[in-house]
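Participant: What shape does this take:
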Amino acid sequence: MMEVSTVRDPSPATSPYRTADPGTTADPGETTTPGETTGPYRWRWLILVAMLVAEVMDLLDASIVNVAGPALEESLGAGPVGLQWVIGGYALTLGAGLVLGGRLGDRYGRRRMFLIGLSAFTATSLLCALAPTIELLIVLRLLQGAAGAVLLPQGLGLLRENFDGPELTKVFAVFGPVLGLGGIIGPVLGGFLVEGDFLGLGWRSVFLVNLPVGIVALVIAARFVPKKPGHPGVSVDTVGAGLVAAACALLVLPLNQGQQDGWPLWTWLCLVASVVGFALFALRQRRTAAAGREPLVTPGLLRKPAFTVGLGGIALFFGGLVGTQLVLTLYLQIGRQFSAGDAGLGNLPLAVGTAIGGALSGAFLADRIGRAVLQIGPLVQLAGAALLWFQLDGLSPASFSIWDIAAGVALSGVGAGLVIAALFSFVLAAVDDHEIGSASGVLSAVQAVGGSIGVAIFGSVFFARARSADFTGAFHHALVVQACLLVAFLAVTLLLPRRGRPEDEQHGIGAAGPSGQERAAV
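Facilitator: Prediction:
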């Protein structure tokens, strides 16, 4: 992602103001012609609509499948490992390809790559709905994540190209509530579609819902997003992209398969190979920069202890958050025989708690107490996990409702919300202004891959105990894993800056452009 300067560049390639010959009107979707400035591009708010639709589609696909586990098992014979790959595989390829996707937009033009990514995302959604086997569905989910990696990085760049100053601030003010709603309604909508079994489609409808939405976004983007060329001089480090993708796959593969296969030698060799792959990627980035070419990741970032430690913190936090969300849904559906719709609604206490925590953190806590909010948050989560533990112990085997565990789930959500609202700001405080674009892309990628790892670890822990029908014990084991991750995250926060970046620098109206946190903090 490219940096935004504080000085407006009036050239047609970068300015949100359209130019045209006197007496002419620039048509939407066309390049500007030399001439006088005619004011802001009139269709720019439709660009925001298309970007929001694309972002919400991604958020829905990251969580909407969570409630489809039993339906996938019944329809395609999906076992625990297959379900983990269907859910976590999407996040894996999304995270592994995000940085490359941003560079492709720089090189070939953001509009072109946005349309390609959106077309591929919509097409793979259709193919996922048509998948006849669980193996093919997994492959298609991996491809869908790769399409998302091409699509998503273009959105913020396109908005920066077409909005400026106070309008840009308004644009990013819209992002939070809309994307927060997208994250909340994913499991609820998924449960409604699966349980409704409309036209006999069952779980396939959770993918088909993307078709009309994606087609509308494609029409809007193709018609109204201005054509602006890329920068042919920008190099694309395909070797580096291949290294990071391979390293991510070598990390997640044994975590998904290890528990079922009994942790044979190849699983440990894969984990070692993943570490080597990440080290080779870092070395490749340094050598690419030393040779005067554009690396995927600014090498200076990897030399900043607070940033690299912060990456670990993001992976720990989102791995635990995404993993516990999955376990909650699995417990409700498999352990308590909730329908898909009821399991989706069962996520609402967590969503409400997260919204409350985010409001408290964003409104005043982060500004007043600084880094301490990142330590209060996990402590609240730990308290929520402890309360949930005792609530699970006291459940009556004869009757159960979501209200029996709502307090513990909601309290955990409050703690998560406190952290989410501030985490990216504090990590980005460790980097220089000219590194913000690269840093935010890396953080978003680590968040996605961390979520995929969380699905693999928590899914394996839950299913290992659930095989003996001890679903309460399975949830207890997952809570122990969450507690360990939260304690590790607490230790990491001590190495982060005491204060985050100023608000104006986080939203693209200061020296740096908008960061990846607008999308990640939901």
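Participant: From now on I want contacts and neighbour counts done on CA atoms only, so please keep to that.
Facilitator: Fine.
Participant: Give the closest residue to the residue positioned nearest the centre of the chain in space, chain neighbours not counted.
Facilitator: With distances taken as CA atoms, centre = their mean, Ala448 lies nearest the centre of the chain, 4.8 Å away. Distances taken as CA to CA, 6 or more residues apart in numbering put Gly95 closest to Ala448, at 4.7 Å, once the chain neighbours are dropped.
Participant: Give me the neighbour count for that neighbour.
Facilitator: Applying other CA atoms under 10 Å, we find 30 residues neighbouring Gly95.
Participant: same deal with Gln259?
Facilitator: 19.
Participant: again with Ala372
Facilitator: Neighbours of Ala372 (other CA under 10 Å): 16.
Participant: just the one 3 residues further on next, same as before
Facilitator: Using other CA under 10 Å as the criterion, Gln375 is surrounded by 21 other residues.
Participant: now do Ala71
Facilitator: 17.
Participant: quick one, what contacts Gln144?
Facilitator: Residues near Gln144 by CA atoms under 8 Å, 6 or more residues apart in numbering: Tyr90, Ala120, Phe121, Thr124, Ser125.
Participant: do Arg336 as well
Facilitator: Phe400.
Participant: to compare against the first, here's another:
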Amino acid sequence: MAAVVGQALGGVLISLDLLGLGWRAIFLINLPVAMLVLLFGSPLLKETRSRDARRLDLGGMALSMVALGALLVPLVEGREAGWPLWSWLSLVAAPLLAWLFWRYETRLAQAGGAPLLDPGALRAQGLGRALLIALLFYSIGSFFLLFSVYLQEALHVTALQAGLVFLPFGAGFLLGPLSTPFLRQFCGAYVNPIGLGLEVVGFLGLAGLLAATLAGAHPAPTPLAALLFVIGFGQGLALPTLMRMVTGRVAPAFSGMIAGVASSALQVSTALSVAVIGGVFYEVLGARTDPAAITRALIAAVLCIAFCLAASAALSITLVRPARPPHDEAEGQV
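Facilitator: So this is what the prediction gives:
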């Protein structure tokens, strides 16, 4: 909800143009939150200490940060910079740095230390697929940026109006988690792929709506609001069930670690989405800035998001579907 409300409040701040900051005023959204944390964090969050407290894995933290930076920085900055040599060298170095991180964590675990990412935790059955689902899940992250570009550059709406367009998504995202207990009674563990499937349907419908709308004209408001609501509702269904799907595959001792890994995967997914799908958008757009070109670029990006979510849904089905018994055991049951 914070992300959706932030869209509207960001539009308000840009419209007010506080201190002449223009769009930079959006960063002021964080100030009240930070002040509340400073005022109430210490009194409300009592510190606890483990009897078996272990040292923080500073080496693992440093290697993971460098590896992720080597991957994400060139993806985010490379296209605008004209893909200089450093961007390609950084991308080539990223797998090597990830391998060094893995080796370091493995050796630390073997030595009895407390690795940032314990390799033993990743051996849980299906965990790799669950984390891949999480990595594909936030491909929607680029949508908020690119759809805002479409609204303001192709349709020439104000920043405030563009922010308000996302409110149906927020309503769906609020109702989705509230509906999860009810749907689990009928759909069981399939709530996650159902939510992802609703997102795919919503994005395909949005692509069709954009394609059927004349360049520069506003899409029909009722279908647009309905599609955004469906996307938000599907997102609201899928997110909490996804976290349960990931953390439920490891022993309780590893649950905190894997929850952190899943959260990091979602953040990396957002960054990759903005970089990769945003790159698709601007490659399709090229040097043109007319409404028809922007609409065509957005349709391409929306289809990329739908593809990622469809792959995520397919992987999710493989995790929740009961495994078939071996051939001889099945014959015995017959």
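Participant: Please report how far the aligned partner of the residue nearest to the centre of structure 1 in structure 2 lies from Ser273 of structure 2.
Facilitator: The alignment partner of Ala448 of structure 1 in structure 2, by TM-score structural alignment, is Gln267. Using CA to CA, to the nearest Å, Gln267 of structure 2 is found at 10 Å from Ser273 of structure 2.
Participant: circling back: and the helix or strand where the residue nearest to the centre of structure 1 lies, how far out from the chain's middle?
Facilitator: Ala448 of structure 1 is part of helix 436-466 when elements are defined by DSSP states H and E. Helix 436-466 of structure 1 has its C-alpha centroid displaced from the chain centroid by 9 Å (CA atoms, centre = their mean, to the nearest Å).
Participant: And for stretch 262-280 of structure 1?
Facilitator: Per CA atoms, centre = their mean, the centroid offset for stretch 262-280 of structure 1 relative to its chain is 25 Å.
Participant: Skip the chain neighbours and tell me the closest residue to the residue mapped onto Ser148 of structure 2 from structure 1.
Facilitator: Taking TM-score structural alignment, the alignment pairs Ser148 of structure 2 with Thr329 from structure 1. Spatially, and ignoring its direct neighbours in sequence, Thr329 of structure 1 is nearest to Ala343 (5.9 Å; CA to CA, 6+ apart).
Participant: Just tell me the aligned range of the helix or strand in which that neighbour is found in structure 2.
Facilitator: Ala343 of structure 1 is part of helix 340-345 when elements are defined by DSSP H and E. With TM-score structural alignment applied, helix 340-345 of structure 1 matches the range 159-164 in structure 2.
Participant: residues touching Gly459 of structure 1, list them.
Facilitator: Pro80, Gln84, Gly323, Leu326, Val327.
Participant: conserved subset of those in structure 2?
Facilitator: Contacts conserved in structure 2 for those, counting by both residues aligned by TM-score structural alignment, their matches' CA atoms under 8 Å: Gly323, Val327.
Participant: of all the contacts of Gly459 of structure 1, which two lie farthest apart?
Facilitator: Pairwise distances across the contacts of Gly459 of structure 1 (CA to CA) peak at 14.0 Å, for the pair Pro80 and Gly323.
Participant: what about those two, which has more around it?
Facilitator: More crowded of Pro80 of structure 1 and Gly323, by other CA under 10 Å: Gly323, with 27 against 20.
Participant: The more buried one: what's it in contact with?
Facilitator: Gly451, Gly454, Val455, Ala456, Ile457, Phe458, Gly459 are the contacts of Gly323 of structure 1 under CA under 8 Å, 6+ apart.
Participant: Gly377 of structure 1 now?
Facilitator: Gly377 of structure 1 touches Val414, Gly415, Ala416, Gly417, Leu418, Val419, counting by CA under 8 Å, 6+ apart.
Participant: And the helix holding Ala343 of structure 1 against structure 2, how far off on average?
Facilitator: With mean CA distance after the TM-score superposition for structure 1, helix 340-345 of structure 1 departs from structure 2 by a mean of 0.7 Å once superposed.
Participant: who does that helix touch, helix- and strand-wise?
Facilitator: helix 165-196 (3 or more CA pairs under 8 Å, 6 or more residues apart in numbering; DSSP states H and E).
Participant: residues of the helix it packs on that come out buried?
Facilitator: Of the residues in helix 165-196 of structure 1, 168-169, 171-172, 175-176, 179-196 count as buried by neighbour count, 16 or more other CA atoms under 10 Å.
Participant: and what of stretch 40-58 of structure 1?
Facilitator: For stretch 40-58 of structure 1, by 16+ other CA under 10 Å, it's 41-48, 50-58.
Participant: what about Leu135 of structure 2, is that helix, strand or coil?
Facilitator: helix (DSSP: H, G, I helix; E, B strand; the rest coil).
Participant: Tell me who's in contact with it.
Facilitator: Ala265, Leu266, Val268, Ser269.
Participant: Map it onto structure 1.
Facilitator: By TM-score structural alignment, Leu135 of structure 2 lines up with Ala315.
Participant: Then Ser255 of structure 2?
Facilitator: Per TM-score structural alignment, Ser255 of structure 2 is aligned with Ile436.
Participant: and Arg288 of structure 2, how many neighbours?
Facilitator: 11.
Participant: Check Asp367 of structure 1 too.
Facilitator: Around Asp367 of structure 1 there are 16 residues (other CA under 10 Å).
Participant: how near is it to Asp433 of structure 1?
Facilitator: Distance from Asp367 of structure 1 to Asp433 of structure 1, by CA to CA: 20 Å.
Participant: now Arg336 of structure 1
Facilitator: With CA to CA as the criterion, Arg336 of structure 1 and Asp433 of structure 1 are 50 Å apart.
Participant: What strand or helix carries the residue mapped onto Trp389 of structure 1 from structure 2?
Facilitator: Aligned by TM-score structural alignment, Trp389 of structure 1 pairs with Ala207 of structure 2. For Ala207 of structure 2, the host element (DSSP H and E) is helix 191-212.
Participant: for the following helix or strand past that helix, which positions count as buried?
Facilitator: Next along the chain after helix 191-212 of structure 2, taking DSSP H and E as the criterion, comes helix 221-247. By 16+ other CA under 10 Å, the buried positions in helix 221-247 of structure 2 come out as 224-239, 241-243, 245-247.
Participant: just checking, what packs against helix 221-247 of structure 2?
Facilitator: So helix 221-247 of structure 2, by 3+ CA pairs under 8 Å, 6+ apart, packs with helix 127-137, helix 167-187, helix 191-212, helix 252-272.
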